[in-house]
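Student: next input, structure requested:
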Amino acid sequence: MVLPDLIGPGRGLETLFQALPLLQHPVEIHLRGNCSDATRHWLETQIPDHWRDRLFLHPTVPNDELPARIAEHDIGLALEQPNPPSRNLTITNKLFQYLQAGLAIIATDTAGQREVFQQCPHVGRLIPPQSPADLATAITDLIQSPPSLTAAKQAAQTAARTQEWQKSSSSLVPISAPLPVPKRKPTVYPLPDMR
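Tutor: So this is what the prediction gives:
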């Protein structure tokens, strides 16, 4: 599993770490992003002891390398919180990056992420926010059923191809093109006599 993001509190990691003891099968957790010494200390206090050897912290990479790094994994987690309201309404870049990399996705049920799952329902699982039990169940369902995991990954690849921004950009180009200059004579108003 992978979470490429700013690493720290309030980013869904608490829910992940609370879900780990509920898992019956070992998984690796890969976090990619900036991680200060204070954040590393926070992580050490959050992750269960017997899971520490399965947590891998990776530094950020240039944007052109990120898709390949994400694609090295099977499941992407988008554990967004519904507060503040703006976070509830948006769809984070990582969710789109998971689709493009062909990962199965486990995402929290925020308004923005629900919209993606309505268009692409087979890419993974939508779970309630801050629910370790539901997260553990979603992870278990995917890893215990290789056909389900493969189907979700294939659905993500299909969604990335059919939902690409470039496909809809052609309809945006005429809107953003320069407006034509009207071909009419300007109206001339006489100046008032100032004598």
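Student: from here on, contacts and neighbour counts on C-alpha atoms
Tutor: Fine.
Student: for stretch 25-36, list every residue counted as buried.
Tutor: 29, 30, 31, 32, 33, 35 (16 or more other C-alpha atoms under 10 Å).
Student: repeat for stretch 114-132
Tutor: 114, 116-117, 120-132.
Student: how about the residues you listed, which pair is most distant?
Tutor: Pairwise distances across the buried residues of stretch 114-132 (C-alpha to C-alpha) peak at 23.6 Å, for the pair 120 and 132.
Student: second chain to compare with the first, below:
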Amino acid sequence: MQATFHIVLVTSGQPALNPRLVKEADALTTSGYKVTVIYQYWNAWGTEIDQQILPVKKWNAIRIGGTPETHKALYWITRVRHKAVKILIKLVGFKYWLAERSLSRCTFLLLKDALRQRADLYIAHNLAALPVAVIAAKKNKAKCGFDAEDFHRNEITNNPYHMDVRLKTFLEEKYIPKTDYLTASSPAIAALYQQLFPSKKAVTVLNAFPVVKEVSLPAVKAAEPLKLFWFSQTIGLNRGLQDVLSALKFLEDKQIELHLLGFIDKETRKQLDIIIQELQFANKPNIVFHQPINPDKIPLFAAQFDVGLALEPGFSLNNNVALSNKIFTYLQAGLTVVASDTTAQKQFINKNPALGFCYEKGNGQQLTAILKRLINEPGLLLQTKQEAFKAARNDLNWETESLKFLKVVEETIAI
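Tutor: Next comes the predicted model:
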């Protein structure tokens, strides 16, 4: 019966940049639904990874809005229009659909294609896609859902007068009440949206990953450097990297490698070098940079390391309550998790103390103490790595979380 249902997932990003969307599309397809993903070009390296991902998927992917390489005229027209909208919104406010247009280069092209897709359910995978899913569902007499991977109104700042906060608050309050379901990627995000929209039942679906069978149970290793790992789509300096650099300074006499995976621009690399210089290392720290790879391959890549770092500084309410996919990647890889004590991460470590350690965000000395202990107690390091590996195969995985998501979808379509 499910094969008769058509579900459309919408994002203003790309599949390679939204692993959660890909996991949901895969889960829906495996369950027998017809699935279409509508997306737009975001960047070149994401496109390269999309070219690896999409050909093997059983769902249909539609890219709209052109790229710098294909349909160039459309791409540049939409860029110019988007810049104009962002200027106009500062002058006249959120009327004339400027709010909806301001978050995405291709809002109305996404909507145009979504309307063409006669679906039973439309799922928005970021805030820019939310108006698209709601309007398409209304026009096509279907249902719609919103997956809140972040607490959007406070992604950048907590200042209620900031334009980004005002804009996203306006869109959330206009469209979330019109959705048929609401999921969130952490208990803390779900709680915040539940408080804002009490008529909605915000369901937590953790940002976990499928079990990676190629990763083996961590075993005792010969004496070698402690290998730290951190990754993101983009390497930036607002993600807590200063904490680990400070710890490396305190641990100069120890053999430690820091591996960073993600795209880094020249300016960020320059700023990172300045921070390292200011710390006045006697010997330059052993930092290895890795280019972005297919998200599906990150757990296996990460398995060569010892410690997975989740260093969020809590610079905004969202950054404080988000439970990033980093932690679940580290678990699949069998790494000891070392996390800053943001609300979401502290809750997770308190609930799963065998998997790793928490330190006070911004406190390099506390982080140093944890890393030093792992160096001095190899048995503890091995134990936490093995516990992480086991937890990822028992219940902290997408196989478990996808059942929650599919139940929400089934109940929504059945209404």
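Student: would residue 257 of the second structure count as being in a helix?
Tutor: No - looking at residue 257 of the second structure with DSSP: H, G, I helix; E, B strand; the rest coil, it is strand, so not inside a helix.
Student: what does it correspond to in the first structure?
Tutor: Using TM-score structural alignment, the partner of residue 257 of the second structure in the first structure is residue 28.
Student: chain neighbours aside, what residue packs nearest to that match?
Tutor: residue 54 (4.8 Å; C-alpha to C-alpha, 6 or more residues apart in numbering).
Student: can you report how many residues neighbour the equivalent of the one you found over in the second structure?
Tutor: In the second structure, residue 54 of the first structure lines up with residue 286, judged by TM-score structural alignment. Look at residue 286 of the second structure: counted by other C-alpha atoms under 10 Å, it has 12 neighbours.
Student: so residue 286 of the second structure is in contact with residue 256, correct?
Tutor: Yes - the pair residue 286 of the second structure and residue 256 passes the contact test of C-alpha atoms under 8 Å, sitting 6.9 Å apart.
Student: so which of the buried residues of stretch 114-132 of the first structure sit within helices?
Tutor: 114, 116, 117, 132 (DSSP state H).
Student: and of these, the nearest to residue 96 of the first structure?
Tutor: Nearest to residue 96 of the first structure among those, with distances taken as C-alpha to C-alpha, is residue 116, at 9.2 Å.
Student: how far away is that closest one from residue 125 of the first structure?
Tutor: Taking C-alpha to C-alpha, to the nearest Å as the measure, residue 116 of the first structure and residue 125 of the first structure are separated by 11 Å.
Student: okay, buried residues for the top helix by length along the first structure please.
Tutor: Longest helix in the first structure, counting residues (DSSP H): helix 146-162. Using 16+ other C-alpha under 10 Å as the test for burial, helix 146-162 of the first structure gives 148-160.
Student: can you tell me what sits against stretch 229-240 of the second structure?
Tutor: 17, 258-264, 268, 272, 292, 302, 305-313, 315, 326, 361-362 (C-alpha atoms under 8 Å, 6 or more residues apart in numbering).
Student: can you tell me the helix or strand for the equivalent of residue 45 of the first structure over in the second structure?
Tutor: Under the alignment (TM-score structural alignment), residue 45 of the first structure pairs with residue 274 of the second structure. For residue 274 of the second structure, the enclosing helix or strand under DSSP states H and E is helix 266-278.
Student: just give the nearest non-adjacent residue to residue 43 of the first structure, would you?
Tutor: Counting by C-alpha to C-alpha, 6+ apart, residue 43 of the first structure lies nearest to residue 8, which is 7.8 Å off, once chain neighbours are set aside.
Student: what's the burial count for the equivalent of that neighbour over in the second structure?
Tutor: Correspondence of residue 8 of the first structure to the second structure, assessed by TM-score structural alignment: residue 236. When counting by other C-alpha under 10 Å, one arrives at 18 neighbours for residue 236 of the second structure.
Student: state the distance from residue 236 of the second structure to residue 396 of the second structure.
Tutor: In terms of C-alpha to C-alpha, residue 236 of the second structure sits 28 Å off from residue 396 of the second structure.
Student: same check, this time on residue 24 of the second structure
Tutor: Distance from residue 24 of the second structure to residue 396 of the second structure, by C-alpha to C-alpha: 16 Å.
Student: so where is stretch 24-44 of the second structure in the first structure?
Tutor: Under TM-score structural alignment, stretch 24-44 of the second structure has no counterpart anywhere in the first structure.
Student: actually, stretch 353-367 of the second structure.
Tutor: Aligned by TM-score structural alignment, stretch 353-367 of the second structure falls on residues 121-135 of the first structure.
Student: what's the matching stretch in contact with?
Tutor: Contacts of stretch 121-135 of the first structure (C-alpha under 8 Å, 6+ apart): 12, 15-16, 18-19, 22, 79-82, 99, 103-110, 114, 117, 138, 151-156, 159.
Student: so how far is stretch 96-108 of the first structure from its chain's centroid?
Tutor: 6 Å (C-alpha atoms, centre = their mean, to the nearest Å).
Student: so for it, what gets flagged as buried?
Tutor: 96-108.
Student: need the residues you listed in CSV with secondary structure and distance to residue 168 of the first structure, can you?
Tutor: Below are those laid out as CSV (DSSP: H, G, I helix; E, B strand; the rest coil; distance: C-alpha to C-alpha, whole Å):
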residue, secondary structure, distance to residue 168 of the first structure
96, helix, 15
97, helix, 18
98, helix, 20
99, helix, 17
100, helix, 16
101, helix, 20
102, coil, 20
103, coil, 23
104, strand, 24
105, strand, 23
106, strand, 26
107, strand, 24
108, strand, 26
